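Engineer: Mind looking at a prediction? Sequence and model below.
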Amino acid sequence: MTIIEGAPLPTRSAPLVLARRFLTGGVVGASLAAFVVAVVIESVPLLVTGMALPVGYGLLLLLAGAPRRAREAAVAPVTALAMIESLRAVGDGSSDVSVRFDLTVAPDDGPAFRVVVAESINLVDLPDYRPRGVLVVEYPPDRPWRARILQRPTPEWRERVAGASLDSAPGSALVSKPSEGGAGGLLALLGLLLGAAVVVLLFRTDLSAADDDGQPSSSEPSVSTTTSSSTTSSSSTTVVTSATGTVTLGPGQSMLDKGELRRAVASLTRDETGRRALTVVVQERRLSVVFAPTGIQAGRFDPRSLPFDRIPALVEQARTTLGAGSPQTWQLTAERLTGPLTIRVTVTGRKGTASLEADQHGTVVRRTPAG
């Protein structure tokens, strides 16, 4: 990374950043493991603890970082002229579009450097941004990679833009956020595994008891059925317990076939009409439902309320309009941990992973293309 002369180096300690990565991984792993274990052993306090743990950790990080953010806010930003080397739209929108700019920044009191920034530009203003065009940017003196374009500079800077002519900085002068290398990711993964292992070990006795009691009984009904149709030569397997339910279709069938998903959900809820779910996961030939334990109100929804008629179209949109490439695998997840029901369709293909989100009516509210 090229450092601008006279700019102070970032003061964040690398060991502190790595330690935070490890703790974050541990909190995520412990929270996920607590959620799964709580569902298996039907422990409401553990479920609440698992959901509250990342929230509490996030608040602690927010409070711990307040002094640093105050110091950074107290440092006056640097304003400078910049020239557009290239630009490329990386997102779409109804009125604004996300644009990735490669800029040469020429500060008044230091050498020119290159920086890559992403800005949300109104479609009406987009023609004003062209390669070799000059504009005004602002950035913290110790973090030049956080430069942002001033779309409405002061009259003084507009006059400077009108008569400015800048030379391109070499590619070697590109500034970017200092990399933590592979250590940060490795420590986060280690923390995640360790956090999950601690929760599982703490509740291994309860898990063993739940496994031993997993046979059909009056307190934990378990139904395993296999149905077949002599006209279609197709079959499906349905397994229902107090905590989960799954339906697996036979060869040649798909959950996207007309009425198939609705029938699969009905087969898991027909014995208990008031049963609520925490999560519904749909794949090509498999439906999985995690039921809400007794006493849990937050995050519950009726799986029969899904917009079944819209789901094939949502999957088709995700597969054909988001650039994931082929071959593809897809998965639909429905949940409402906070707020209204959210339906997310994720598609993984040769060009990467893409997703779209829809509301409880099946109306698309967000798209994330591959790459």
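Structural biologist: Ah, there it is.

Engineer: C-alpha from now on. contacts and neighbour counts both.
Structural biologist: Noted.

Engineer: Let me know how buried Val200 is, in neighbour terms.
Structural biologist: When neighbours are defined as other C-alpha atoms under 10 Å, Val200 has 18 of them.

Engineer: Just checking, which helix or strand succeeds the strand or helix carrying it along the chain?
Structural biologist: Counting by DSSP states H and E, the element that carries Val200 is helix 181-202. Under the assignment DSSP H and E, the closest C-terminal helix or strand after helix 181-202 is helix 204-212.

Engineer: Give me the angle between that next one and helix 181-202.
Structural biologist: 70 degrees (axes from the mean of the first three to the mean of the last three C-alpha atoms, to 10 degrees).

Engineer: So what's the gap between the following helix or strand past helix 204-212 and the chain middle?
Structural biologist: Remark: after helix 204-212, the chain's next helix or strand is strand 223-229, criterion DSSP H and E. Centroid separation between strand 223-229 and its chain, computed with C-alpha atoms, centre = their mean, to the nearest Å, is 37 Å.

Engineer: From the contact counts, what lies against strand 223-229?
Structural biologist: On a contact count with 3 or more C-alpha pairs under 8 Å, 6 or more residues apart in numbering; DSSP states H and E, strand 223-229 meets strand 234-240.

Engineer: go again using 10 Å as the cut-off
Structural biologist: strand 234-240, strand 244-249 (3 or more C-alpha pairs under 10 Å, 6 or more residues apart in numbering; DSSP states H and E).

Engineer: ok, and here's another one to check against it:
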Amino acid sequence: MTITGGTGTDEAAPVRDDSRRLVRGFLTGAVSGGTLAALVAGYVVGSGALFLAGLGPALAACVIVFVAGRPRRAREAAVVPVTALARIESVRAESSDTGDVPLRFVLTVAPDGAPAFRVETRLHVNLVDLAAYPPRCTVVVAYPPDRPWRAKIVESPGPEWTVRAADAAIDSAPESALVRRPSAQRDHAAVRFVGLLLGAAVVVVPLRGDLSDAFGSDGSGRPPASAGPSASGSSSTTSSSTTVTSSSMTGTVTVGPRQSLLDEGELRRAVASLTKGRGAGKTRAVTVVVQERLLSVVFAPDVDGVPRFDLDSLPYDRIPALVEQARTTLGAGTPAVWQLTAVRLTGPLTLRVTATGPHGTGTLDADAEGDITHRAPAG
């Protein structure tokens, strides 16, 4: 049985998308751009309200898209795919690090009662099955009738189609009969990109002054030489042995190679260097992380409901002993790297010390007074 291919340009032409999809694409881009800009700008300028507000439109858009897309997904699922025979015009293997090789096919599809057309498709084939897909052989494909560019090779077509494929000989369709995704899809990408830029501009433009201050007026990301923390929103100072970097949202202190934050009074001095110059109520933190020579603090934004604690409430005098117990009594082995994390989630302030060594990682939990409440040995 020989099936002759035609151009198929009329019957196989895909249906172009309507203007409503362009509008949805623009709105999707605008929401994405506005959300990303709000998250980044809120973090940079230290506005917790702006940061959290950026999440609202994104969550709402996800819910709306999911709910609005249910009828379309139901319609697409209800469409009975067209099954047809196809001739492999060419096959090209792509690189892969696994036993399944991605193959890119160019097929001539010959549906029953309709002109043939060409289509490109991909299929992941195991190495042992590569010989089953040589050029000019006949395979079975399935595709939605209104989206023929989504044709896929059916690996197990069933007895009837297997017999038909074995007996059929399909003539090649001309290269001009190749069907592709509608060009409107590329238009949608351009519209989404424009919406993303406009959405980001709506958020960034009103805050350009604050962002300029946060990154430095010379555009280098560093504050001007004469500006202090109150003028630029961030500062960095370096002494012979200690480096302090502070902004409205975060702060870090790195001590010299021959120092340790466990040295007497060193941790308290490091915290004081980050809180110096901050007004009342600005010394509260969300998280404090202490390592041998590095202190990291995430300061609490002015947003109700965010868990926080006062840095003065840390049991500084008890922390060296807690770290020493974690390193020596949890079975991590020697040498052991330690880290202390202070956080207040739903209840009171808690401290967790982790010690990692050649025998694994152990943890030690303590309360706000520095009294041990739980141990988890390594291994």
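Structural biologist: Alright, I've got the coordinates. Here the structure is a predicted model, which is why all the values come from computation and not from measurement.

Engineer: TM-score of the superposition?
Structural biologist: The TM-score (TM-score structural alignment, normalised by the length of structure 1) is 0.57; 251 aligned residues with a C-alpha RMSD of 3.9 Å.

Engineer: Can you say which of the helices and strands packed on strand 223-229 of structure 1 is nearest to Asp102 of structure 1?
Structural biologist: Closest approach to Asp102 of structure 1 among these is made by strand 244-249 (49.5 Å; C-alpha to C-alpha).

Engineer: quick one: buried residues of the helix holding Val200 of structure 1?
Structural biologist: Going by neighbour count (16 or more other C-alpha atoms under 10 Å), the buried part of helix 181-202 of structure 1 is 184, 187-196, 198-200.

Engineer: equivalent range in structure 2 for stretch 25-39 of structure 1?
Structural biologist: Per the alignment by TM-score structural alignment, stretch 25-39 of structure 1 matches residues 29-43 in structure 2.

Engineer: same question, stretch 321-339 of structure 1
Structural biologist: Going by TM-score structural alignment, stretch 321-339 of structure 1 lines up with nothing in structure 2.

Engineer: likewise stretch 160-174 of structure 1?
Structural biologist: Stretch 160-174 of structure 1 covers residues 164-178 of structure 2 once aligned (TM-score structural alignment).

Engineer: what does the matching stretch contact?
Structural biologist: Stretch 164-178 of structure 2 is contacted from outside by 1-10, 12-13, 84-89, 106-110, 115-120, 136-140, 149, 157, 159, 161, using C-alpha atoms under 10 Å, 6 or more residues apart in numbering.

Engineer: Can you add distance to Ser218 of structure 1 and give the buried residues of helix 181-202 of structure 1 back as a markdown table?
Structural biologist: Below are the buried residues of helix 181-202 of structure 1 laid out as a markdown table (distance: C-alpha to C-alpha, whole Å):
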| residue | distance to Ser218 of structure 1 |
| --- | --- |
| Gly184 | 49 |
| Leu187 | 45 |
| Ala188 | 43 |
| Leu189 | 41 |
| Leu190 | 41 |
| Gly191 | 40 |
| Leu192 | 37 |
| Leu193 | 36 |
| Leu194 | 36 |
| Gly195 | 35 |
| Ala196 | 31 |
| Val198 | 32 |
| Val199 | 29 |
| Val200 | 27 |
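
Engineer: post-alignment, the helix holding Val200 of structure 1 versus structure 2, mean distance?
Structural biologist: Compared with structure 2 after the fit, helix 181-202 of structure 1 shows a mean deviation of 3.0 Å (mean C-alpha distance after the TM-score superposition for structure 1).

Engineer: Can you name every helix or strand that that helix contacts?
Structural biologist: Counting by 3+ C-alpha pairs under 10 Å, 6+ apart, helix 181-202 of structure 1 packs on helix 14-41, helix 204-212.

Engineer: Which of the ones you listed sits closest to Val282 of structure 1?
Structural biologist: Closest among these, using C-alpha to C-alpha: helix 14-41, at 18.3 Å.
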